[in-house]
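Engineer: sequence unavailable; structure follows:
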């Protein structure tokens, strides 16, 4: 993917992040660098910035403090980057594998683009055709400003196209040169005839939709066309948590949990297995609940994400919208037929044939999508050996289309 070099003094041009000021006392204009407070044992930490210290040029993410050596965005280094209090609540990934004195921080906004409508009274604004609400919207941010928006998923509804966002921060950047507009979300409603797919309620135009399947989390780069209300993509990149080496840490919202609590999905982006050795802090395995906010330390083993530690962020462990989350879940059991991989080795579609009448209680168990990168396979099953297997499938429904997140061997009721 072609990436963008931010060429302005970004740290001095930031404004408008929600959540208040950070831990520093003044802007950092140079001087000595203080070593990190902690020596993390994980290779990367992904989450929102909880606090900043401008004196030390440091940020705190998931309870860990890091001195920022350099910042990256779209695979290019951000020129003249310094820590500002307005960075608080922005989503970042910190590469901790080579931390000595400083760390590399990658900016990970959910959206970037120009504000096409804004209302400071209602605290709403529109970016890339998506209207968002943010109670911390700064009066310094206005029409036509180019911003980075960090967010987390919220319970899906029919009105938002099964994809909506809880905005964490909105940060304005003053930049020279060409700006890159981006939007992230789950793929649904692929139309090969029109070369389009959807992210929530937004239609994305892209000439290579044959490389995509429902349920994938993607980062889309392009431009929003105000005439036909479509986001015209120039590049689409599949995002997941399985491309990290070693143990890693990520925070976010639980967006699905299996019935037996043996697996859960985080941020609509990755599915983690819960093993007997998984440790829980401030809660237990039974407290896993869609809508809850957690921090997860995980490792990739045999092609699957294994949760090593789960820490609950809130005592209530949820957003009190259980019914909304559960409306977009499905279960099917029976014989796997018509299993077809496309692209080969990446994703597949299949049908579930009932083994007894009305076994699935009227649930449509045809044309189920499964993505190798974000599905959990139990009982010796794998992505490549599902055809003609008797299975139980659990997953989510995105814009009316079923995406499998866990597959295990079917056991007949006694």
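Structural biologist: Sure thing, it's come through. Just so it is clear, the model here is predicted, and its values are computed rather than measured. Residues are numbered from 1 along each chain as shown.
Engineer: going forward, measure contacts and count neighbours with C-alpha atoms only.
Structural biologist: Noted.
Engineer: and stretch 43-55, how far out from the chain's middle?
Structural biologist: 17 Å (CA atoms, centre = their mean, to the nearest Å).
Engineer: residues in contact with the closest residue to residue 267 other than its chain neighbours?
Structural biologist: Nearest non-adjacent residue to residue 267, counting by CA to CA, 6 or more residues apart in numbering: residue 253, 5.3 Å away. Residue 253 makes contact with 152, 153, 266, 267, 290, 291, 292, 293, 294, according to CA atoms under 8 Å, 6 or more residues apart in numbering.
Engineer: repeat that with 7 Å
Structural biologist: 152, 153, 266, 267, 291, 292, 293, 294 (CA atoms under 7 Å, 6 or more residues apart in numbering).
Engineer: mind checking how far the closest residue to residue 314 other than its chain neighbours is from residue 116?
Structural biologist: Distances taken as CA to CA, 6+ apart place residue 293 nearest to residue 314, at 6.6 Å, with adjacent residues excluded. For residue 293, the distance to residue 116 (CA to CA, to the nearest Å) stands at 31 Å.
Engineer: take the one below as the second:
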């Protein structure tokens, strides 16, 4: 396999070859309209993502353009390949988790940090040194961490001193105009720089670009993009980690970003519906019907993060307290165990709007996940009575 050095952040002109057979018009028609996933392999003229090979002449990231040989594409880098017309005009974009200067490299422990976030990667290249600019690709883990897939070196500062970090919003404080992503990185922001002037909320997955203030350990944002799959092209394909599954398997959450419905017509490859569990690595062919995102096909990969099970929960109990700002509810189950349940942007409510519609002593059933020690609801339903 030959690594291909090409533009790291320019517009791609690609030609879908469809799997490894490549080249013919008929195979090009088989390629999904868009793919987001990790690079399988690269050559002097092609890049292969999720088994589909494209001829590549350029790349893009947030409209930034760089000189050739700025970055060497490598397997396991996260990218998005678009081919809206399934013809000759396509684009490939880099999808980094972090872009920044690498610090605190400890080769004995396989650790390093970027923007103050501690990461682990046993295969860090010996050519990478502290203060080098790198791009990190990763998958989310069960407890607000990152599973690093690749670390690739830029030959120079790619973003005029700015850095990029991606993660789940938590501890949002509109008064101080700050929040955290991951377990530790503080973001300061002006609401006006959020893409499309959208309102931030805990639980959203965001990409933040800005200047890192090392003295205060915070990223001062110049751009914030909220990332979901709700507008992903119909017939697109996404690789990722299942981060939550409904008890009845009717829907699941992918990469903490969006819910995807499972229909009776959903097909399964290398597994079945029983394999749809939190922590499963999957490739999902997306359908988009109105505002509904659903899975046409789910293909299971070999990897499985077995730690996810301990971060799922289901609880039923009577409401003993409701937070003043309707961000949490405390319930007491039949064994007098009290649990504080938080809600976020991805919580769904059955037959009511939000926590403001609930009352003390009512019975609710909750399905959710545990992130950074907090029980966070994914579904809340009002029950007639608790099991006494």
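Structural biologist: Nice, thanks for sending it over. Here the structure is a predicted model, which is why all the values come from computation and not from measurement.
Engineer: gap between whichever residue in the first structure pairs up with residue 277 of the second structure and residue 102 of the first structure?
Structural biologist: Structural alignment (TM-score structural alignment) places residue 277 of the second structure against residue 289 in the first structure. Residue 289 of the first structure is 36 Å from residue 102 of the first structure, where distance means CA to CA.
Engineer: tell me which of the two has more neighbours.
Structural biologist: residue 289 (23 against 20; other CA atoms under 10 Å).
Engineer: wouldn't that one be in contact with residue 319 here?
Structural biologist: No. Between residue 289 of the first structure and residue 319 there is no contact under CA atoms under 7 Å: 9.1 Å.
Engineer: list the contacts for the residue nearest the centre of the second structure?
Structural biologist: The second structure has residue 255 as the residue nearest its centroid, 3.9 Å off, counting by CA atoms, centre = their mean. By CA under 7 Å, 6+ apart, the residues touching residue 255 of the second structure are 140, 240, 241, 242, 243.
Engineer: let's see it at 8 Å
Structural biologist: 139, 140, 240, 241, 242, 243.
Engineer: which of those are still contacts in the first structure?
Structural biologist: Counting by both residues aligned by TM-score structural alignment, their matches' CA atoms under 8 Å, the first structure reproduces these contacts from the contacts of residue 255 of the second structure: 139, 140, 240, 241, 242, 243.
Engineer: under the alignment, what does the third one map to in the first structure?
Structural biologist: Right, the one you point to is residue 240 of the second structure. Per TM-score structural alignment, residue 240 of the second structure is aligned with residue 252.
Engineer: the helix or strand encompassing that match vs the second structure, average distance?
Structural biologist: Assigned by DSSP states H and E, residue 252 of the first structure falls within strand 248-257. Strand 248-257 of the first structure, aligned to the second structure and superposed, deviates on average by 1.2 Å (mean CA distance after the TM-score superposition for the first structure).
Engineer: residue 322 of the second structure is in contact with residue 329, isn't it?
Structural biologist: Yes. Using CA atoms under 8 Å, residue 322 of the second structure makes contact with residue 329 at a distance of 4.4 Å.
Engineer: between these two, what contacts are shared?
Structural biologist: With CA under 8 Å, 6+ apart as the test, residue 322 of the second structure and residue 329 both reach residue 355.
Engineer: let's verify the match of residue 277 of the second structure: helix, strand, or coil?
Structural biologist: With DSSP: H, G, I helix; E, B strand; the rest coil as the basis, residue 289 of the first structure sits in coil.
Engineer: who are the contact partners of it?
Structural biologist: Counting by CA under 8 Å, 6+ apart, residue 289 of the first structure touches 254, 256, 257, 317, 318.
Engineer: what about the first one, how many neighbours?
Structural biologist: Same thing as residue 254 of the first structure. 25.
Engineer: still on that earlier bit, how far out from the middle of the chain is the strand holding residue 252 of the first structure?
Structural biologist: With CA atoms, centre = their mean, you get 9 Å for strand 248-257 of the first structure.
Engineer: how about stretch 294-314 of the first structure?
Structural biologist: That offset, for stretch 294-314 of the first structure, works out to 15 Å (CA atoms, centre = their mean).
Engineer: what's the span of it, first residue to last?
Structural biologist: Start-to-end, stretch 294-314 of the first structure (CA to CA) is 8 Å.
Engineer: what comes into contact with that stretch?
Structural biologist: 42, 62, 241-242, 244-254, 270-275, 277-283, 292-293, 373, 375-376.
Engineer: mind listing which of these are in helices?
Structural biologist: The members of the contacts of stretch 294-314 of the first structure all map outside helices under DSSP state H.
Engineer: now the buried members of those residues.
Structural biologist: 42, 62, 241-242, 247-254, 270-274, 278-280, 283, 292-293, 373, 375-376 (16 or more other CA atoms under 10 Å).
Engineer: wait, a helix at residue 331 of the first structure?
Structural biologist: No. Using three-state DSSP, the assignment for residue 331 of the first structure is strand, not a helix.
Engineer: quick one: contacts for it?
Structural biologist: With CA under 8 Å, 6+ apart, residue 331 of the first structure has these contacts: 360, 363, 392, 393, 394, 395.
Engineer: now the strands for the stretch 101-250 of the first structure?
Structural biologist: 103-107, 111-119, 124-127, 130-133, 146-153, 165-172, 181-191, 196-199, 202-205, 217-225, 230-238, 248-257 (DSSP state E, counting those that start in this stretch).
Engineer: check contacts around the aligned residue in the first structure for residue 98 of the second structure.
Structural biologist: Counting by TM-score structural alignment, residue 98 of the second structure lines up with residue 111 in the first structure. For residue 111 of the first structure, the contacting residues are 127, 148, 149, 150, 181, 182, 183, 184, by CA under 8 Å, 6+ apart.
Engineer: list the contacts for the nearest residue to residue 111 of the first structure once chain neighbours are set aside?
Structural biologist: Distances taken as CA to CA, 6+ apart put residue 183 closest to residue 111 of the first structure, at 4.5 Å, once the chain neighbours are dropped. The contact partners of residue 183 of the first structure, by CA under 8 Å, 6+ apart, come to 110, 111, 112, 128, 219, 220, 221.
Engineer: at 6 Å instead, please
Structural biologist: 110, 111, 219, 220 (CA atoms under 6 Å, 6 or more residues apart in numbering).
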